[in-house]
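Asks: Below are the sequence and a predicted model for it; my questions follow.
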Amino acid sequence: MTPDLPTLYEAIDQTWPAARRWTEQGWTLRDGQGGGKRVSAASQAAPDADIDVAEAAMRAMGQTPLFMLRHGDDALDEALAGRGYSIIDPVNLYVLPVDQLTDVPIPPVTAFEIWEPLAIMLDVWAQGGIGPDRINVMHRAAQKTAILSRWKEKPGGVAFAAIHDGVCMVHAVEVLEHQRGMGVGKWMMRRAAHWAQAQGATHMAVLCTKENVPANRLYQGLGFAHVGDYHYRQSPD
């Protein structure tokens, strides 16, 4: 059975964890410590939650107020728009059964699972804007690995995978520009699936901004089903 949206939202939080996450007066708050929007945004935990409370909590952490808007958050979305909050990074959420990615043998020396990440992997992530603060996010996940791809005897790309409640979510997929269009992303996803299946996971999941057309095409081509969306709204000041 395909995981439902609450299961997938929790998998996002557990496989790409904030430094701290807690619920306060109807809000789920996250201390991101520089790790990006996913670990810094507030999300609504009760329908009557006061936006001012969340704004104050985020400012107290030194974070610009940022909200994650999920399925069913229409009223909050409208309220934030009325306060001048702008939409940032609409995201697609994809899922498929893990065995749909383990049916093809991976060519030798094409993709490897490695933890902890090698220096070359950190370099590839850095080239894609994934620096030390986001690497710290990876270290906080419980059941995890990293994927290194090689193509034409050179590094091709990297990815991070972690499991929660039977769902292996792949994050931080980065393919070097000169290696794109070669199937590097496909083989990394398949390697992550082989690892996930060996750990007992039943489903793979991945997040992708709607504007990243090549990546969306990759996941759709692998058979991932689009099961949900979310976006952020950020304070104008």
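Replies: Good, I have the coordinates.
Asks: switch to C-alpha atoms for all contacts and neighbour counts from now on
Replies: Will do.
Asks: What about N92, how many residues nearby?
Replies: 20 (other Cα atoms under 10 Å).
Asks: Three-state assignment for the nearest residue to it once chain neighbours are set aside, please.
Replies: Distance criterion Cα to Cα, 6 or more residues apart in numbering; nearest residue to N92, sequence neighbours excluded, is D229 at 4.7 Å. What DSSP: H, G, I helix; E, B strand; the rest coil gives for D229 is strand.
Asks: Is it correct that A18 is in contact with G32?
Replies: Yes. Counting by Cα atoms under 8 Å, A18 touches G32, with 5.1 Å between them.
Asks: Specify which residue of the two has the higher count of neighbours.
Replies: A18 (28 against 22).
Asks: and the host helix or strand of F112, what does it pack onto?
Replies: Per DSSP states H and E, F112 falls inside strand 111-114. Under the contact criterion of 3 or more Cα pairs under 8 Å, 6 or more residues apart in numbering; DSSP states H and E, strand 111-114 touches strand 143-151, helix 184-198.
Asks: quick check, distance from the longest one to the centre of its chain.
Replies: Right, the one you point to is helix 184-198. Relative to its chain's centre, helix 184-198 lies at 16 Å (Cα atoms, centre = their mean, to the nearest Å).
Asks: helix or strand right after that helix?
Replies: strand 203-209.
Asks: Show me the contact partners of that following strand.
Replies: 2-3, 89-99, 166-171, 193, 196, 215-216 (Cα atoms under 8 Å, 6 or more residues apart in numbering).
Asks: and the gap between the spatially most central residue of the chain and Y94?
Replies: The centroid of the chain falls nearest to H171 when counting by Cα atoms, centre = their mean (4.4 Å). Using Cα to Cα, to the nearest Å, H171 is found at 12 Å from Y94.
Asks: for H71, same thing?
Replies: For H71, the distance to Y94 equals 15 Å [Cα to Cα].
Asks: Put this next to the previous one:
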Amino acid sequence: MIEAVERSARLALPALTEVEVPGWVIRVSGGPTKRVNSANPTVAGARLADVRVAAERLYAEHDLPVRYRLTPLAEPDADSLLADAGLARIDESWTMTMRPVPAPIDPAVTIAAAVGSTWMEGLAGALGWSADQRNGHAALLAHVERMGVATLVDGGEPVGWGIAGFGDGRACLYDIAVAADHRGQGLGQRLVSAILAWAAAEGAGEALLQVLDANEPARRLYRGLGFVDAYPYHYRVGVAPSRSSPARGRWQRR
């Protein structure tokens, strides 16, 4: 199940660069999204030794921190091995899943087939992204082949944004955000419900999303809509190499 869901999530948001090694895929995209800038296990028992050299070399070439996204597919010792190497453990998260069912789509939510500049600016503003982060994420989304791009309008202005991408018959929800001054009004539930209804109409047999364990308001919202915990994951991350360092491909300990 985990292998299949992970594959769907990757297909729904493909990285700009993906290098496959035995049991892993190393993903590089730039921008703020960690899942497309990390090495991800693809099969059960994926051995860390099979990916470390390639991952460190590739991230050094892109002046990015080496980052591993550790799901239950990784070998049991992977986390402790990376801890011993000085990589910090961050962003305890969950993949959650549910089966969407056909339902009317909230008329306040419009769903387009592609990302526009106004939509991107709204999302970036809600998430507090810099111009570089916004532009990097826009470049990533331009490569997604099939998706529904949702905008929720309240009081005549866009206040909610979200995407459902598709992979192997599953809809992967991401970039879900509500403007800061409109939160706590049930708009997030309306937005996600509309995206799920649209995904069901498009033939999705399952929906999935990824959320921080510490984000209890979001976790509560998703549980209320029928999502259940499928499996946990977290990241181990180093620091980017100094551009002036002659030792390219090496990583500082932390």
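Replies: Structure received. Everything numeric in this text was worked out from a predicted model, so none of it was measured.
Asks: TM-score for this pair?
Replies: Aligned and superposed, the two chains score 0.89 in TM-score terms (TM-score structural alignment, normalised by the length of the first structure); 230 aligned residues with a Cα RMSD of 1.9 Å.
Asks: circling back to that earlier point, what residues does the residue nearest to N92 of the first structure make contact with?
Replies: 70-71, 90-93.
Asks: what does it align to in the second structure?
Replies: Matched to the second structure by TM-score structural alignment, D229 of the first structure sits across from P232.
Asks: Which stretches in the second structure count as helices?
Replies: Remark: helices assigned in the second structure by DSSP state H are 2-12, 52-61, 78-84, 117-127, 131-141, 187-201, 216-224.
Asks: how close does the last one sit to the first structure?
Replies: Put plainly, it is helix 216-224 of the second structure. Here the mean offset of helix 216-224 of the second structure against the first structure after fitting is 1.0 Å, by mean Cα distance after the TM-score superposition for the first structure.
Asks: Could you pull out the buried residues of that helix?
Replies: When neighbours are counted by 16 or more other Cα atoms under 10 Å, the buried residues of helix 216-224 of the second structure are found to be 218-219, 222.
Asks: Make CSV from those residues and add distance to A114 of the second structure to it.
Replies: CSV is the format used below for the buried residues of helix 216-224 of the second structure (distance: Cα to Cα, whole Å):
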residue, distance to A114 of the second structure
A218, 25
R219, 27
Y222, 24
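Asks: just those now: which is nearest Q133 of the second structure?
Replies: Among these, A218 lies closest to Q133 of the second structure (Cα to Cα), at 22.5 Å.
Asks: Map that closest one onto the first structure.
Replies: Using TM-score structural alignment, the equivalent of A218 of the second structure in the first structure is A215.
Asks: Distance-wise, check the closest residue to V21 of the second structure other than its chain neighbours relative to S29 of the second structure.
Replies: Counting by Cα to Cα, 6+ apart, V51 is the residue found nearest to V21 of the second structure once chain neighbours are left out, at 6.4 Å. Taking Cα to Cα as the measure, V51 of the second structure falls 18 Å from S29 of the second structure.
Asks: try R236 of the second structure
Replies: Relative to S29 of the second structure, and taking Cα to Cα, R236 of the second structure is found at 18 Å.
Asks: quick revisit: closest to A108 of the second structure out of the helices of the second structure?
Replies: helix 187-201 (8.8 Å).
Asks: corresponding residues in the first structure for the closest one?
Replies: Mapped onto the first structure using TM-score structural alignment, helix 187-201 of the second structure spans residues 184-198.
Asks: how close does that stretch sit to the second structure?
Replies: So stretch 184-198 of the first structure averages 1.7 Å relative to the second structure (mean Cα distance after the TM-score superposition for the first structure).
Asks: Can you give me the buried ones in that stretch?
Replies: Those would be 184-197, for stretch 184-198 of the first structure by 16+ other Cα under 10 Å.
Asks: Which residues outside stretch 31-46 of the first structure are in contact with it?
Replies: Here stretch 31-46 of the first structure makes contact (Cα under 8 Å, 6+ apart) with 13, 16-21, 23, 26-30, 54, 61, 63, 65-69, 73, 133-134, 136-137, 232.
Asks: Quote the end-to-end distance of that stretch.
Replies: Stretch 31-46 of the first structure has an end-to-end distance of 19 Å (Cα to Cα).
Asks: Next up, the contacts around the residue mapped onto the residue nearest to the centre of the first structure from the second structure.
Replies: Here H171 of the first structure is matched to Y174 in the second structure, going by TM-score structural alignment. Neighbouring residues of Y174 of the second structure by Cα under 8 Å, 6+ apart: 162-165, 209-210.
Asks: possible to save those as TSV with distance to A112 of the second structure and neighbour count?
Replies: Listed next are the contacts of Y174 of the second structure as TSV, based on distance: Cα to Cα, whole Å; neighbours: other Cα atoms under 10 Å:
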residue	distance to A112 of the second structure	neighbour count
G162	11	22
I163	9	26
A164	11	28
G165	12	26
L209	19	21
Q210	22	21
